[in-house]
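Participant: could you look at this predicted model? Sequence included:
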Amino acid sequence: MSRLVARVPPVLSTLGLSVVSQNTQACAPKRAPTPAEWSLKLKEAQATGARATKHELAGSFDAAFDSYVKAAQAYIFLLRHCPSQQKKEELRALSTKLVERATRIKQAKKDLIRPLQRERLSIEEQDAVLERSSTVNGVRLPRWTTRDAVDQPFHPTDSQPTLSPLQLQQRACWRPAAEVFPTAQMVASSLRGRDIVQDNVSDCSLVSALIVGAEHHSKFGSKLGLSCLYPQGDDGLPRLSKTRRYTARFLVNGTWRMVTIDDNLPASESGQPMSASTKEQDQLWPALVEKAYLKMMGGYEFHGSNSGIDLHALSGWIPEHIALSSGHHSGKTWTRIFDAFEAGRCVLTLGTGKSEASLTPGLIASHSYAVLDLREGEGRREVELMNPWRTSTSSPTATPSNLSSTWTEDVRNALPRIDSGAETFVVDWDHLSSHFEALHLSWDPRSFRASDSVHCSIPRKAGGTNSGASTQLQLKVEHSPDRLPTEIWVLVSRHLHDKGDAEEFVGLNIVKSWRSSRKGRGATRVHDASSLTDNPFLLYRFDSDPDIDVYNLFVSYRGAAADPRFTLRAFADTPIKLEDGPPPLPYSQSLQGSWTEKTAGGNHACATFLNNPQYRVSLSSLPERPNLRGELSIRCDTSKDTPVNVKLVRRKGERIADFEERDVVAGASTYSYGFDSTHADDLFPESYTLVVSSFQPLHKTDFELRVESNLPLEVSLIPPEGAGMFARSARGSWGSPDGSEQVEPSFLLAVSKPTQLRIRLQAPEGPLPIALSIYSTSTDGAPHELVESTGPFSDAVCGVVTRLFRLPTSDSGYLIILRALPSTVQAEFHLLLYADQPVTLSPQR
């Protein structure tokens, strides 16, 4: 079936479309419009075009320009979903004329045309995002329609997926399915997941997905993993095609898409199958699903996926990745999964890591293992595993030993064995983390009563920091009358474009909206920091706050894509709605910054916290509205591996070394990788201190800061402590090796002229009660009179510091004495002195 691609007239991109966030009630295009919806959209486009002409004749050129562009966009949307070639030509001609009128208006009345406000969640805009994501690995993937579900005419020239080097090494060639599997039917009534075997194709994750899907079908009649293949019989299962041509329906890049294949399959020179099959080679569907999927993914040399990703494409089930790290809560995870598995709401596989050095002997690195069953009883929790890499009974190399899969004696001895069968192995749940790196789960989306989805692109700025970008959306929650918490799942799906994509990462931050709080104000991050991931899917689950109706969702991206796109889906048991983020505040300022050897201070528990970049944020009142309180929105983008935190503090725009919680105006206590944001309102028009910190002083990289406000603002970098002054530094220690009472360290300070100074004392190894005193000296060098001190002993993390004070000239100099408690303590100190004149600092004892 030939398809024409509806292309946007190139001139549309030159009409000055600027993205301005606007809330919209439009739903995401989850499917192609019905004939009735298409006709309604056509009438809407015609009415908009007619309205544009009236505006132009009336001299309202700005309104005419806006309406012409919107009408053209509507016609382009209709073009993409029009089955009639004749009608397509008519629509294309109409859209071209509308764009020409808009272009002429813009050229003739340039000063009268305001930037267009694009509603990026309108049906047309989301449809355009899906259209731009239609090509994956060089294969165009048309969106699925019901017309694709029937027998397709055979095309001898259909392109075939690229064979893997191993297949080519064995001189594989394409042969009709009837020759490769001469006795096979499409699907056997006795189908079990354990019947499916992986051949020498490196697609263990896909075959594991087929295994757990077929096993689920055998228990629940779900057709999981099978229903993607067409044509189908009345029972909804794939059947043999009369034309030897098949279509597969995959959920890819935000929508269901079609891949067309014929029934030619790879076979060795001797005629042996080189594809997924069943043990008896009596079923055709695994090889056909595998071929269609690998055609989409760039060929039979397939690496880097997991079963959750693969099963999502085959079925639309929600993928979840759980790292089996040392911090993994085994019991809590079992409780959550076991009941769902028993009820048929989830399936799962296990994956090993890349490192062979830390691998259990006998397991395969970067390999997927299917989970056939979970068992609980007699104080034990067990997992039945299957390795997809097995040999079919029809293979000439089949023997009783290799028919029992690749469970070697090494594996049987290394894993905590409970029970074993010919092809499966049962292990203890609590020992999984010792042998496997990750759990890959797939969840039935029908388990939730409500869901919503949107498709977006992330605006990129030329020269952005670390190839990063972020965008904001909102999730609105309609709570039940009793306002009980409900579990909400949010899934970010990064759109794919090429299997060679490298260094692309996506992240998600969820923040309670201060606008919707029923108890006080202030934005609060829902979850602790999590790394950006190169997995195309990122799932976050959280329990809703009954006092919060709106959550801000910040999706961040790191990578080289010029037009990064994603789909955001939310699931819950209460009504939910995804919408665009709030419009930007009218006043804004963007700044570039960095953490360097001198300015990477780390978190507030580090003695160097005061060295972090700090900014003075000054708000000014509006003359026409002098009583208007201020509102601030702050965002920071940095490298994907850097945990970042932004914190706004009441310190009148002065540099801080520490703070108390009561001083914090806005900012979470946790750090977030690559991106952080905060929001504050009800602010007086005055100056505040903004601290941008990385979690540890070892993080040294650039960042981009953006501050927005409803009031005029000025953001400026606060100079570091001692800026513009002469600096002296000394290090040493309190205490003596024998533990006897210490002699207090002291330094002689010589000034040749009246000098202003500030002195800081720190205990770098950790908080310690310390104090510093400055004395004038007598002729014999002994302390004479107290001149300045840091006050009582303090264990502040950043140490103690004097005020800015002045010392007159003294022939005998001044004595700086460093004290610590208890008197027998052994600890290092760091003395920092800043002066407006050259001074001499000499240790005394």
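Facilitator: Cool, the structure landed. Residues are numbered from 1 along each chain as shown.

Participant: going forward, measure contacts and count neighbours with C-alpha atoms only.
Facilitator: Will do.

Participant: mind listing the helices for this protein?
Facilitator: In the chain, the helices defined using DSSP state H lie at 35-57, 61-80, 85-108, 123-132, 165-169, 177-180, 204-220, 285-296, 307-315, 330-342, 400-403, 409-414.

Participant: comparison target, given below:
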Amino acid sequence: MYLWHPVIIDDYLPVDRNGELLCSYSSNRNELWVSLIEKAYMKVMGGYDFPGSNSNIDLHALTGWIPERIAMHSDNQAFSKDDTFRMLYQRFHKGHVLITTATGVMTEEEGDRWGLVPTHAYAVLDIREYKGKRFLQLKNPWSHLRWKGRFSERDEKSWTPELLKYLNFDPKTAQKFDNGVFWITWEDLCQYYDVIYLSWSPALFKESSCIHSSWDGKQGPVKDVYSLANNPQFRLEVQCPQGGAAVWVLLTRHITDKDDFAQNREFITLVVYKTDGKKVYYPTEPPPYIDGIRINSPHYLTKMKLTGGGTHTFTLVVSQYEKQNTINYTLRLNGQWKGASAGGCGNYKESYKHNPIYQFNLEKAGPLLIELRGSRQYSVGFEVLTVSTVGDPGPAGFQRKSSGDYR
């Protein structure tokens, strides 16, 4: 669920000493909506000195559509050229998605050679396929600087009369005026561009639910490589029809500080477990149903395709890479575990009793979480057992529990 927020602005726009606009504007000077919408967005983001973002973030703020990021050159994310193009072609022409694409880091020489701006977003205006050739029509939002590679307006070798007619493109007319619009093959886009940003229509989904929560930075360790006990977790239960269903979960980190946007240091993700909705304590026990990639974007989309009818239950775990905040503990036990106090596991009956032992009293019944952390080169574990109780706890009372396999 998305809520529209009114933003009040005046009609003053920044200009230089010659009266030229220093903001976005339409080539039709009688149109002001582009400049006014940008001003409203800049006000929300803290002013015209906004450090910048990407088109996924911007379109989500302006439309509320669901953002997705497809990395074309990532070691962590599988990318299929054919499957991705087919999906983009079908969904674009059905009006389900808005598409932008962005270049990555490149040298000034490379940018000049290919007519591309490094780390810059382009709008996708059209997608076509003709006799096995796949094309996208892109627009540089600057309304100038176009692609200089194959099938550019000055390429005299690649074009055929049939293809020009199919795409309704006249290279000679295009040479007279650079409006930033050009055609590029899908193969060249995959080679010279870095990422594709998708903004999906929420109308595709009949059901939706939204939860606003917070994660206290003082909870848990800096890294959650070994324990997820302090991570926010949610139980997701889906009543799936016989034909299957698609479930998308969008994690959005709220940003309220302009410096936060500028630094861009927070890496978040969402990990999905099939544990019947039970809490997950260890990252790999059980192995994730869908593991997340930690990215420094405020949005992370997880897509699940469910097959077979009935109830599907998952545990959703919010994860963050290396929190920078100070860690505070309610209870801290300090001691040493070496030499005579390192008694080994229960197989060593004579020395096992020399292991560190801590005793604590609980005044009332309730859930209890105990964590033992050690250096990664050692496998550790512990046992908890009841020494004495006040009154009869009955057969359901706690007696003894082990942390399980040493890890």
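Facilitator: Structure received. Everything quoted here is computed from the prediction, not taken from an experiment.

Participant: one step back: looking at the helices of structure 1, which is closest to residue 373 of structure 1?
Facilitator: Closest of these to residue 373 of structure 1 is helix 330-342, at 8.4 Å (criterion: CA to CA).

Participant: residues in structure 2 matched by the closest one, start to end?
Facilitator: The counterpart of helix 330-342 of structure 1 in structure 2, using TM-score structural alignment, spans residues 81-93.

Participant: who touches that stretch?
Facilitator: Stretch 81-93 of structure 2 is contacted by residues 97, 98, 99, 127, 128, 186, 190 when judged by CA atoms under 8 Å, 6 or more residues apart in numbering.

Participant: so which of the residues you listed is the most crowded?
Facilitator: residue 99 (23 neighbours; other CA atoms under 10 Å).

Participant: so who does that residue touch?
Facilitator: Residue 99 of structure 2 sits in contact with 92, 123, 124, 196, 197, 198, 199, where contact means CA under 8 Å, 6+ apart.

Participant: just give me which of these are shared by structure 1.
Facilitator: Retained in structure 1: 123, 124, 196, 197, 198, 199, out of these (criterion both residues aligned by TM-score structural alignment, their matches' CA atoms under 8 Å).

Participant: which of the residues you listed fall in strands?
Facilitator: Judged by DSSP state E, the subset of these located in strands is 123, 124, 196, 197, 198, 199.

Participant: for residue 267 of structure 2, see how far away residue 286 of structure 2 is.
Facilitator: Noted for residue 286 of structure 2: a distance of 23 Å to residue 267 of structure 2, by CA to CA, to the nearest Å.

Participant: more neighbours, these two?
Facilitator: In this view residue 286 of structure 2 and residue 267 are compared by other CA under 10 Å, and residue 267 has more residues nearby, 18 against 12.

Participant: test my guess that that one contacts residue 296.
Facilitator: Yes - using CA atoms under 8 Å, residue 267 of structure 2 is in contact with residue 296, at 4.2 Å.

Participant: now the counterpart of residue 486 of structure 1 in structure 2: closest residue in space that isn't a chain neighbour?
Facilitator: Residue pairing (TM-score structural alignment): residue 486 of structure 1 is matched to residue 245 of structure 2. Excluding its sequence neighbours, the residue lying closest to residue 245 of structure 2 (CA to CA, 6 or more residues apart in numbering) is residue 306, at 5.1 Å.

Participant: now the equivalent of the one you found over in structure 1: how far from residue 66 of structure 1?
Facilitator: Counting by TM-score structural alignment, residue 306 of structure 2 corresponds to residue 544 in structure 1. Distance, residue 544 of structure 1 to residue 66 of structure 1, by CA to CA: 40 Å.

Participant: let's have the ones in strands among the kept ones among the contacts of residue 99 of structure 2 in CSV, adding neighbour count and distance to residue 275 of structure 2.
Facilitator: Below are those laid out as CSV (neighbours: other CA atoms under 10 Å; distance: CA to CA, whole Å):
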residue, neighbour count, distance to residue 275 of structure 2
123, 19, 41
124, 19, 41
196, 22, 33
197, 24, 32
198, 24, 31
199, 22, 31
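
Participant: got CSV for the residues you listed, with distance to residue 159 of structure 2 too?
Facilitator: Formatted as CSV, these follow (distance: CA to CA, whole Å):
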residue, distance to residue 159 of structure 2
123, 23
124, 21
196, 26
197, 28
198, 29
199, 32
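
Participant: out of those, which is nearest to residue 365 of structure 2?
Facilitator: For these, the nearest to residue 365 of structure 2 is residue 199 (48.7 Å; CA to CA).

Participant: that closest one maps to what in structure 1?
Facilitator: Using TM-score structural alignment, residue 199 of structure 2 lines up with residue 442 in structure 1.

Participant: with adjacent residues omitted, what lies nearest to its match?
Facilitator: residue 319 (4.6 Å).

Participant: ditto for residue 127 of structure 2
Facilitator: The nearest residue in space to residue 127 of structure 2 (CA to CA, 6+ apart) is residue 136, at 4.5 Å.

Participant: now swap in residue 298 of structure 2 and tell me
Facilitator: residue 253 (4.8 Å).

Participant: how far away is residue 373 of structure 2 from residue 146 of structure 2?
Facilitator: In terms of CA to CA, residue 373 of structure 2 sits 56 Å off from residue 146 of structure 2.

Participant: so which of these two has more stuff around it?
Facilitator: Using other CA under 10 Å as the criterion, residue 373 of structure 2 and residue 146 rank with residue 146 on top: 22 against 12.

Participant: okay, and stretch 105-121 of structure 1 goes to which residues in structure 2?
Facilitator: Going by TM-score structural alignment, stretch 105-121 of structure 1 sits over no part of structure 2.

Participant: based on its surroundings, how many neighbours for residue 588 of structure 1?
Facilitator: 19.

Participant: quick one, what contacts it?
Facilitator: Contacts of residue 588 of structure 1 (CA under 8 Å, 6+ apart): 706, 707, 708, 709, 713.

Participant: give me the subset of those lying in strands.
Facilitator: Checking these against DSSP E, those in strands are 706, 707, 708, 709, 713.

Participant: got these as TSV, with neighbour count columns?
Facilitator: Below are these laid out as TSV (neighbours: other CA atoms under 10 Å):
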residue	neighbour count
706	16
707	22
708	20
709	22
713	21
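
Participant: correct me, but residue 45 of structure 2 touches residue 258?
Facilitator: Yes - in this structure, residue 45 of structure 2 is within contact of residue 258 by CA under 8 Å, at 6.8 Å.
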